[in-house]
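1. here is my input; please provide its structure:
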Amino acid sequence: MIVLIDGDCALCVGLVEWLGRRIPAEKLTPECIIFVPGESDWGTVLLAEVGVTAFDSVVVLNNGHVHQEGDAVLALSDVLPRRWKVLAALGRGVPRPWRDALYRWVARNRLNWFGRKEVCPIDSRVAAVTYGPRGLLHRP
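-> Below is the predicted model:
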């Protein structure tokens, strides 16, 4: 799974930190998940390869599927413990137009509400699976 995030957005970086505290250690490896700033060189290439032209805040590439908006957030449950998978299943019960409208509303306001991150606070556990200026992983 490759998770492309807005590397300057405090909410997006916070999502990576939140995931890093909840993803089981055996899944927090480059073989299972990689976080990539969408505006990085590799992120730009990945987005172009899958045809995403309007990158906003989170895109998930997983098993040949491109997940955007509300589906991207729900796809992250694949690497989380069971209780989060159950919550995501409930979220999938909400009609996609409603999920996506909520996602777009938050995405539109996230910088005003949460601000930008000038310095990346990602801890070393998550940085090991983060590519780009905010992480340690070298492009595979």
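2. please count neighbours and contacts with C-alpha atoms only from this point.
-> Noted.
3. so which bits of stretch 104-117 are buried?
-> Neighbour counts over stretch 104-117 (16 or more other CA atoms under 10 Å) mark 104, 107, 110-111, 116-117 as buried.
4. pull the residues that contact that stretch.
-> Contact partners of stretch 104-117, identified using CA atoms under 8 Å, 6 or more residues apart in numbering, comprise 7-11, 13, 56-57, 69.
5. about what we covered before: adding distance to L90 and secondary structure as columns, could you present the buried residues of stretch 104-117 in a markdown table?
-> Converted to a markdown table, the buried residues of stretch 104-117 look like this (distance: CA to CA, whole Å; DSSP: H, G, I helix; E, B strand; the rest coil):
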| residue | distance to L90 | secondary structure |
| --- | --- | --- |
| R104 | 19 | helix |
| A107 | 21 | helix |
| R110 | 24 | helix |
| L111 | 28 | helix |
| R116 | 31 | strand |
| K117 | 31 | coil |
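6. second chain to compare with the first, below:
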Amino acid sequence: MAEPKTPYAYRDDPEIPAFDDNKALFVFDGVCVLCSTGAAWLMRFDRKRRVNLTSAQGELGQGLYRHFGMELDESYLLIADGRVYTASTGYLKLCQILGGPWHLLRLASLIPSGFRDWMYGHIARNRYRWFGKTEFCALLSNEERQRLI
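-> This next block holds a predicted model:
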């Protein structure tokens, strides 16, 4: 994945629908049981609604994956402050955004990023086999689906 030269470079990409990027955006695999469960968890614990969510299968998600030169199987995407974060670094950034007790999980940054990303990659590559697939966003409640952009 190529890191953008400037923040918010995706705004100039005509393949990406406009979206509110004043908040972080978490782009997740909407057919993955683990990912959809994680998105629902994020919605429950993000009481201040600091993070918007969208599925990788939607128009916005697909456009962002193309823009950043990534395949869905590589990682989810976290767009914050105009920059993209993935794998373990993205989760550390997400903990920072959520604040409160989640901020403490940033202690995981003491673990070398190579090992953190290797663990993330191992789970990501096996997520369908270990956790399964479901219908698009089927594990989200109607209220949670309404939060997707």
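7. please state their TM-score.
-> The TM-score (TM-score structural alignment, normalised by the length of the first structure) is 0.79; 124 aligned residues with a CA RMSD of 1.7 Å.
8. hang on, the earlier thing: now the buried residues of stretch 104-117 of the first structure as a markdown table including distance to I2 of the first structure?
-> Listed next are those as a markdown table, based on distance: CA to CA, whole Å:
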| residue | distance to I2 of the first structure |
| --- | --- |
| R104 | 21 |
| A107 | 19 |
| R110 | 22 |
| L111 | 23 |
| R116 | 22 |
| K117 | 21 |
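9. okay, strands next: where are they in the second structure?
-> 24-28, 51-55, 77-80, 83-85 (DSSP state E).
10. quick one: which of these is nearest G100 of the second structure?
-> The closest of the strands of the second structure to G100 of the second structure is strand 51-55. By CA to CA, the value is 14.4 Å.
11. returning to that earlier point: could you dump the contacts of stretch 104-117 of the first structure to TSV with neighbour count and distance to D78 of the first structure?
-> Shown next, in TSV, are the contacts of stretch 104-117 of the first structure (neighbours: other CA atoms under 10 Å; distance: CA to CA, whole Å):
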residue	neighbour count	distance to D78 of the first structure
G7	25	22
D8	20	25
C9	20	23
A10	21	23
L11	22	20
V13	22	19
D56	16	21
S57	24	19
E69	21	16
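12. between the residues you listed, which is nearest W84 of the first structure?
-> Using CA to CA, the contacts of stretch 104-117 of the first structure come closest to W84 of the first structure at E69, 17.9 Å.
13. can you tell me which residues contact the closest one?
-> Taking CA under 8 Å, 6+ apart as the test, what E69 of the first structure contacts is 58-59, 99-100, 103-104.
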